[in-house]
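Trainee: here is the input, now give the coordinates:
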Amino acid sequence: MSEVKLVATTRSEFGKGAARRLRRADQIPAVLYGHGSDPLHVALPGHATMLAVKQANALFSIELDGTTTLAITKDVQRDVVKNTIEHVDLLIVTRGEKVTVDVQVAVVGESYPGTIHVFETQALSLEVEATHIPSEVQVSIEGLTGGSTITAGEITLPEGATLLSDPDLTVIAISVPHASAEDVAADAAAADLAASQSAASAAASETELGS
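Mentor: Next comes the predicted model:
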């Protein structure tokens, strides 16, 4: 995954009022922490940060006072009404360091006709190198029949990744949808109507031929 470069500025004011002023200036309050260092309170460019955190497990390259620091997102606080970002927590990482992340599972292929796939869990916990965090883990369901399942341990992981989730955890199940009683009754009624119409048409044809 490529690094998302952001230029940060140091924050010296704190509290709700200061945070609101930052957001009005299209900046987002954030904190950088980790590796035993004191937390760094910074402001990030609003629009660029908003786009960056949409990427799963984005790797940030934060430039602050001429120094570049690598970090990953640990928490994003949002306004539940406006859906705007209020604060971002960033964990400092280094190249070669192993980190624990949750990675989304993505399905490829199609299961057997007439079946559907159901996610029992949508993410796996992995240990990966900090600068090689996958955005997703793909799993093929091509041709799988009803009753089939895929467990975490059966999924092929990206090179260098270690599975931390339970290997026996069911990730995807393939099932055959059962029609509801209403659907069955509607299908039966439609079939009866079609049969009666066919019989009426046949009778009409015989009458015409006999005339």
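
Trainee: please make it C-alpha for all contacts and neighbour counts, starting now.
Mentor: Will do.

Trainee: ok, which stretches of this structure are strands?
Mentor: 3-7, 9-10, 27-34, 37-45, 59-64, 67-78, 85-93, 98-108, 116-119, 123-129, 136-140, 149-151, 162-163, 170-175 (DSSP state E).

Trainee: JSON lines for the ones you listed, including distance to Gly210 and mean neighbour count?
Mentor: Below are these laid out as JSON lines (distance: least, Cα to Cα, whole Å; neighbours: other Cα atoms under 10 Å):
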{"stretch": "strand 3-7", "distance to Gly210": "83", "mean neighbour count": "17"}
{"stretch": "strand 9-10", "distance to Gly210": "95", "mean neighbour count": "16"}
{"stretch": "strand 27-34", "distance to Gly210": "87", "mean neighbour count": "21"}
{"stretch": "strand 37-45", "distance to Gly210": "87", "mean neighbour count": "17"}
{"stretch": "strand 59-64", "distance to Gly210": "83", "mean neighbour count": "20"}
{"stretch": "strand 67-78", "distance to Gly210": "79", "mean neighbour count": "16"}
{"stretch": "strand 85-93", "distance to Gly210": "81", "mean neighbour count": "20"}
{"stretch": "strand 98-108", "distance to Gly210": "61", "mean neighbour count": "17"}
{"stretch": "strand 116-119", "distance to Gly210": "53", "mean neighbour count": "17"}
{"stretch": "strand 123-129", "distance to Gly210": "71", "mean neighbour count": "20"}
{"stretch": "strand 136-140", "distance to Gly210": "62", "mean neighbour count": "16"}
{"stretch": "strand 149-151", "distance to Gly210": "62", "mean neighbour count": "18"}
{"stretch": "strand 162-163", "distance to Gly210": "78", "mean neighbour count": "16"}
{"stretch": "strand 170-175", "distance to Gly210": "54", "mean neighbour count": "20"}
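
Trainee: one more, for comparison:
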Amino acid sequence: MATTLEVQKRETKPHSNITSIRNAGRIPGVIYGYKADNVSVSVDSLTFIKAVRDNGRNSVFSVSIDGAKLNVLLHDYQVDPLKGDIEHIDLLAVNMSEEVEANVSVNLVGESKGVKLGGVLQQVLYEITVTATPDKLPETIDLDITDLDVGDTIAVSDIPKNGDYEVITDVEEVIATVAAPRVADEPETTEAAEPEAIHGADDAE
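Mentor: I've put the predicted structure just below:
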């Protein structure tokens, strides 16, 4: 069941209205997609952050616009690079029976045997793209790396098949690898020079 998210329609003019919305502790946004025609809205900042934190980035939220109820996903958002505040959100209205694309975080589980031998785990891919109906979208995908040895890699193709969603990221993309442990450089050795006194003695003969 979708979690209810309270939104308010907003005027798009004048531009200064955006500033006043943010100053009031709300986030401006837009709803578009299935049965929605680019509706400008705003949502309480603290309520929105709590809803996403409690339910997940890929959760379905129920909103009401002009008496009509819509199911929406958080499709995109913009963050102030200095303050870290969410400046704008895009809410995608969805048909619950049609598949959509979404990015899902990859969570590495376990300690690889390569790391136990001194190797260094390097994760290079943190998100993959999947398709699923909105109610089947996973929040994260756990990937067991216990058997990953030094020099081994784990790729998108190693993600177990799941009937709820389909992974559409290139199967050859590497998710993580265990690099060999770094060997400290041995200090260079140089032959000790003979004392000058020895040369001097030879010259005197």
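
Trainee: can you calculate the TM-score here?
Mentor: The TM-score (TM-score structural alignment, normalised by the length of the second structure) is 0.80; 182 aligned residues with a Cα RMSD of 2.0 Å.

Trainee: tabulate the strands of the first structure (JSON lines), appending distance to Ser205 of the first structure.
Mentor: Conversion of the strands of the first structure to JSON lines gives the following (distance: least, Cα to Cα, whole Å):
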{"stretch": "strand 3-7", "distance to Ser205 of the first structure": "75"}
{"stretch": "strand 9-10", "distance to Ser205 of the first structure": "87"}
{"stretch": "strand 27-34", "distance to Ser205 of the first structure": "78"}
{"stretch": "strand 37-45", "distance to Ser205 of the first structure": "78"}
{"stretch": "strand 59-64", "distance to Ser205 of the first structure": "75"}
{"stretch": "strand 67-78", "distance to Ser205 of the first structure": "71"}
{"stretch": "strand 85-93", "distance to Ser205 of the first structure": "72"}
{"stretch": "strand 98-108", "distance to Ser205 of the first structure": "52"}
{"stretch": "strand 116-119", "distance to Ser205 of the first structure": "44"}
{"stretch": "strand 123-129", "distance to Ser205 of the first structure": "63"}
{"stretch": "strand 136-140", "distance to Ser205 of the first structure": "54"}
{"stretch": "strand 149-151", "distance to Ser205 of the first structure": "54"}
{"stretch": "strand 162-163", "distance to Ser205 of the first structure": "70"}
{"stretch": "strand 170-175", "distance to Ser205 of the first structure": "46"}
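
Trainee: who touches the residue positioned nearest the centre of the first structure in this structure?
Mentor: The residue lying closest to the centre of the first structure (Cα atoms, centre = their mean) is Gln104, at 5.1 Å. Contacts for Gln104 of the first structure were tallied using Cα atoms under 8 Å, 6 or more residues apart in numbering; they are Gln122, Ala123, Leu124, Ser135, Glu136, Val137.

Trainee: shouldn't Leu124 of the first structure be in contact with Thr162?
Mentor: No. Leu124 of the first structure is beyond contact range of Thr162, at 10.3 Å (criterion: Cα atoms under 8 Å).

Trainee: taking the contacts of Gln104 of the first structure, tell me the two that lie furthest apart.
Mentor: The span of these, defined through Cα to Cα, is set by Gln122 and Ser135 at 12.9 Å.

Trainee: now for His47 of the first structure: what does it line up with in the second structure?
Mentor: His47 of the first structure maps onto Leu46 in the second structure, with residues paired by TM-score structural alignment.

Trainee: Ile27 of the second structure versus its match, what's the distance?
Mentor: 9 Å (Cα to Cα, to the nearest Å).

Trainee: same deal with Val94 of the second structure?
Mentor: Counting by Cα to Cα, the gap from Val94 of the second structure to Ile27 of the second structure is 21 Å.

Trainee: for the lengthiest helix in the first structure, packing partners?
Mentor: In the first structure, taking DSSP state H as the definition, the longest helix is helix 181-210. Helix 181-210 of the first structure sits against no helix or strand, with contacts defined as 3 or more Cα pairs under 8 Å, 6 or more residues apart in numbering; DSSP states H and E.
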